[in-house]
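I need the structure of the sequence given here:
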Amino acid sequence: MILQNFLLAFPLFFLVGLGFFSAKVNLIDFNVGKGLAKFAFNIAIPCLLFQTIRGASNLPAPDWNIGLGYFGSCTLVFLFTFLIGRKSFHLRGDESTVFGMSAIFSNNVQLGIPLAISLLGENCVPSISFIVSLNVFLLWVAVTVGVELSRSREASVWGTCFEGLWRTIKNPVIIGILLGFLSSWTDIGLPGPFEKSLSLLSASATPVALFSVGTGLSRYKLSSHIRLTGASIVLKLFIQPTTVFFLCLLFGITGIERQAACLLASLPVGVNVYIMAQEFEVIEGPVANALLLTTCLSMLTVPLMTSLFNFL
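Model prediction:
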């Protein structure tokens, strides 16, 4: 089963490696890769989700308890990681907050959506759409409030929630999801030429998104902070998905919902965590290390963890 999942995932991770190699040997300029990432995030992936969701009206709604399993795990692992940062690594509160995010914030869009649809099929789309929609809002709000409180500033929780909600609503991926559900509900079709254009854009989403992940990784270089980086790797690739799995068992989440939640949880650190580290000017080196190494290692750990959870 592990070999089968590895072979299924290999072409997808090969595209990541190809993007990394192409940028490293200057086959393409890094700025080109950055443009591809914007194209994937702003256009191709929203089109893919729109097309998939509006054509999935016959699929049953996901088990909403998936939110308890996935985000319950995020809460538990974040608190655990925060305490490790404070007690074991003697990090400040704001540093521990970003360190905690490195253990739970996955690369759900560029890597997670293509992987989930390719490995689990279109039946997983309602589940991953639900998780992705809440993920940006909840985790950005949590990290902003946590950092501001740890720095002894007067954090406006309501203001932060509003900012997080606005950030979520204007996110192109969320717009694609919402429009897909609206189109499915109203059963409004599109003229033939538009359908063809959307199909072409949707087909480009997976290869472009994965290739752009590789080109983005080429800008990061390994630094010191070995212990902190190692802790992030173990927490993100092993502790987080394992916690999601057991919470899914606790809440009776089975089938495609549990598979989708565990797959997204086992993904590498998302680039948003590095953006957080830059924005708050804390532990940028360890986060860059974790971003690079978890992405490389996930080629092995994602098939391993998904196979283990399927077996259990």
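
Could you use CA atoms for every contact and neighbour count after this?
OK.

Apart from its neighbours in sequence, what residue is nearest Leu210?
Val16 (5.1 Å; CA to CA, 6 or more residues apart in numbering).

Next, the second sequence, to be compared with the first:
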Amino acid sequence: MVAIFLKTVPFFALIALGYAAGRTRFFTAEATAYLTKFVFYFALSAMLFNFAANLTLDEVFDARFLTAYLWGCGIVYLIATAVGFMRGLSVPESAVEAQCAVIGNVGFLGIPMFVVLLGPESAGPMLMVLAADLIVFSSLIVILITGSRDGRIALSTLNTVALGLIKNPMIVSISLGIAWSATGWQLWTPVNEFLTILGAAATPGALFAIGASLAGKTAERVSVAGWLTFCKLVLHPAAVALSAIVLFPVADPFAVTVMVAAAAMPVAGNVYMLAQHYGVAPQRVSAAILVSTAISIVTLSAVIALLTGET
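Next up is the predicted model:
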């Protein structure tokens, strides 16, 4: 575990640097927003396109892998939702808490980190996890919140979901990359080098942006944040491991390792964006992101070390 922990230290050190810059206001909230936009629309999109364009369709789509992952996520999603209902929460609040329990920071933290820790071959499984999170669960929370408020699922709700997917640069870049890969053509060398240079900015930029954004978050309602953190960092990887190993055995052990490690990522920042947009428990989500990210410094290393057999 110590060896894995030492490998993750530089990643979390970049997050800490961003956090310090945000707390001292050397990096303002406006600067953080623009850095996040650059990473989201340009650097990370270039990285995802480059990965997808250099993989075959079989490497970025495995029905059994996706089934196992979605079943594992579904188990935890239902647990978090049930606990929310038992606490007297509304459907929107329970949906937001369930989202915290299963959506990890795969795009900004997971992919850059795992490519270094587990190798470039982890890109394919990570793209499947990211696509499942964005397409299935980001759509589900919008449907649940708007449907519960309107009393029905209207066509406008489905239009909103579809438009959100079409406009999401991560979905677009992965889709375009897969489409290019399907042609069998190699990227023109200058284009490939351009994408490589731009994509290289994703890792430091994303990690710094995570830290700077955490500086504006608070740890209010720590008991709830602790429960959601437990769901995300313990229950989620455990349920995904059970699903991938026992319920729907995935043939490739390495793919299982990547899937379970991805499930051990802390709560993603885009959950806060959705909670804030719909006005549903944003402070609760903020606390869950802050607490889960801090604790994942240890737990993520432990999960990866357990999966890879490193000590």
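
tm score of chain vs chain?
Here the superposed chains carry a TM-score of 0.91, computed using TM-score structural alignment, normalised by the length of the second structure; 308 aligned residues with a CA RMSD of 2.2 Å.

doesn't Phe211 make contact with the residue nearest to Leu210 of the first structure?
Yes. Counting by CA atoms under 8 Å, Val16 of the first structure does reach Phe211; the two are 4.9 Å apart.

Starting from Phe137 of the first structure, give me the distance back to the counterpart of Phe65 of the second structure in the first structure.
For Phe65 of the second structure, the aligned residue in the first structure is Ile66 (criterion: TM-score structural alignment). Distance check for Ile66 of the first structure against Phe137 of the first structure: by CA to CA, to the nearest Å, it reads 17 Å.

So for the two, which sits in the more crowded spot?
Of the pair Ile66 of the first structure and Phe137, Ile66 is the one with more neighbours under other CA atoms under 10 Å, namely 25 against 19.

Tell me who's in contact with the more buried one.
Ile66 of the first structure makes contact with 127, 248, 253, 257-258, 261, according to CA atoms under 8 Å, 6 or more residues apart in numbering.

Could you do Arg152 of the second structure as well?
Counting by CA under 8 Å, 6+ apart, Arg152 of the second structure touches no other residue.

Using the three-state scheme, assign it.
Under DSSP: H, G, I helix; E, B strand; the rest coil, Arg152 of the second structure falls in the coil class.

residue in the first structure matching it?
The alignment partner of Arg152 of the second structure in the first structure, by TM-score structural alignment, is Glu154.

From Ala43 of the second structure, how far out is the residue lying closest to Arg64 of the second structure once chain neighbours are set aside?
The shortest distance from Arg64 of the second structure to any non-neighbouring residue, by CA to CA, 6+ apart, is to Val250 (6.4 Å). For Val250 of the second structure, the distance to Ala43 of the second structure (CA to CA) stands at 32 Å.

what about the aligned partner of Met273 of the second structure in the first structure, neighbour count?
Per TM-score structural alignment, the equivalent position to Met273 of the second structure in the first structure is Ile275. Neighbour count of Ile275 of the first structure, defined by other CA under 10 Å: 14.

The one 4 residues further on now?
A total of 10 residues lie near Glu279 of the first structure under the criterion other CA under 10 Å.

show me the contacts for it.
Going by CA under 8 Å, 6+ apart, Glu279 of the first structure touches no other residue.

how near is it to Trp140 of the first structure?
Separation of Glu279 of the first structure from Trp140 of the first structure (CA to CA) stands at 12 Å.

tell me the helices in the stretch 101-250 of the second structure, going along the chain?
Applying DSSP state H, counting those that start in this stretch to the stretch 101-250 of the second structure gives helices spanning 111-117, 123-132, 138-150, 155-167, 169-183, 189-200, 202-214, 222-230, 236-242.

which residues in the first structure does the fifth one match up with?
Spelled out, that is helix 169-183 of the second structure. Using TM-score structural alignment, helix 169-183 of the second structure pairs with 172-186 in the first structure.

Average separation of that stretch from the aligned part of the second structure, please.
Averaged over the aligned pairs, stretch 172-186 of the first structure sits 1.9 Å from the second structure after superposition, using mean CA distance after the TM-score superposition for the first structure.

Quick check: buried residues in that stretch?
Going by neighbour count (16 or more other CA atoms under 10 Å), the buried part of stretch 172-186 of the first structure is 172-181, 183-184.

of these, closest to Ser106 of the first structure?
Ser106 of the first structure has its nearest neighbour among those in Val173, at 15.3 Å by CA to CA.

Can you report how many residues neighbour the closest residue to the closest one other than its chain neighbours?
Take Val173 of the first structure and drop its neighbours on the chain: the residue closest to it by CA to CA, 6+ apart is Pro46, 4.8 Å away. By other CA under 10 Å, 26 other residues sit near Pro46 of the first structure.

same question, Ile166 of the second structure
The local packing of Ile166 of the second structure (other CA under 10 Å) involves 12 other residues.

For it, which residues are in contact?
Shown in contact with Ile166 of the second structure (CA under 8 Å, 6+ apart): Val172.

and what of Glu284 of the first structure?
Contact analysis of Glu284 of the first structure by CA under 8 Å, 6+ apart lists 274, 277-278.

could you measure it against Trp140 of the first structure, distance?
Distance from Glu284 of the first structure to Trp140 of the first structure, by CA to CA: 17 Å.

Now do the contacts for Phe80 of the first structure.
So Phe80 of the first structure contacts Gly100 (CA under 8 Å, 6+ apart).

And it, what's its match in the second structure?
With TM-score structural alignment as the criterion, Phe80 of the first structure lines up with Ile79 in the second structure.

Name the helix or strand for its match, please.
Secondary structure from DSSP states H and E places Ile79 of the second structure in helix 63-86.

Can you check what angle separates that helix from helix 123-132?
Put simply, helix 63-86 of the second structure runs at 40 degrees to helix 123-132, going by axes from the mean of the first three to the mean of the last three CA atoms, to 10 degrees.

Could you list the buried residues of helix 63-86 of the second structure?
Residues of helix 63-86 of the second structure classed as buried: 65-77, 79-81, 84 (neighbour count, 16+ other CA under 10 Å).

Next, count neighbours for Pro190 of the second structure.
Per other CA under 10 Å, the neighbour tally for Pro190 of the second structure reads 9.

what do you get for Leu247 of the first structure?
Number of residues near Leu247 of the first structure (other CA under 10 Å) recorded here: 21.

so what's the closest residue to Leu300 of the first structure other than its chain neighbours up against?
Nearest in space to Leu300 of the first structure, with sequence neighbours left out and distances taken as CA to CA, 6+ apart, is Phe6 at 7.1 Å. Phe6 of the first structure makes contacts with 299-300, 303-304, as judged by CA under 8 Å, 6+ apart.

Could you export those residues as TSV, including secondary structure, neighbour count and distance to Leu190 of the first structure?
As requested, these are exported to TSV (DSSP: H, G, I helix; E, B strand; the rest coil; neighbours: other CA atoms under 10 Å; distance: CA to CA, whole Å):
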residue	secondary structure	neighbour count	distance to Leu190 of the first structure
Met299	helix	19	38
Leu300	helix	17	41
Pro303	helix	22	38
Leu304	helix	17	41
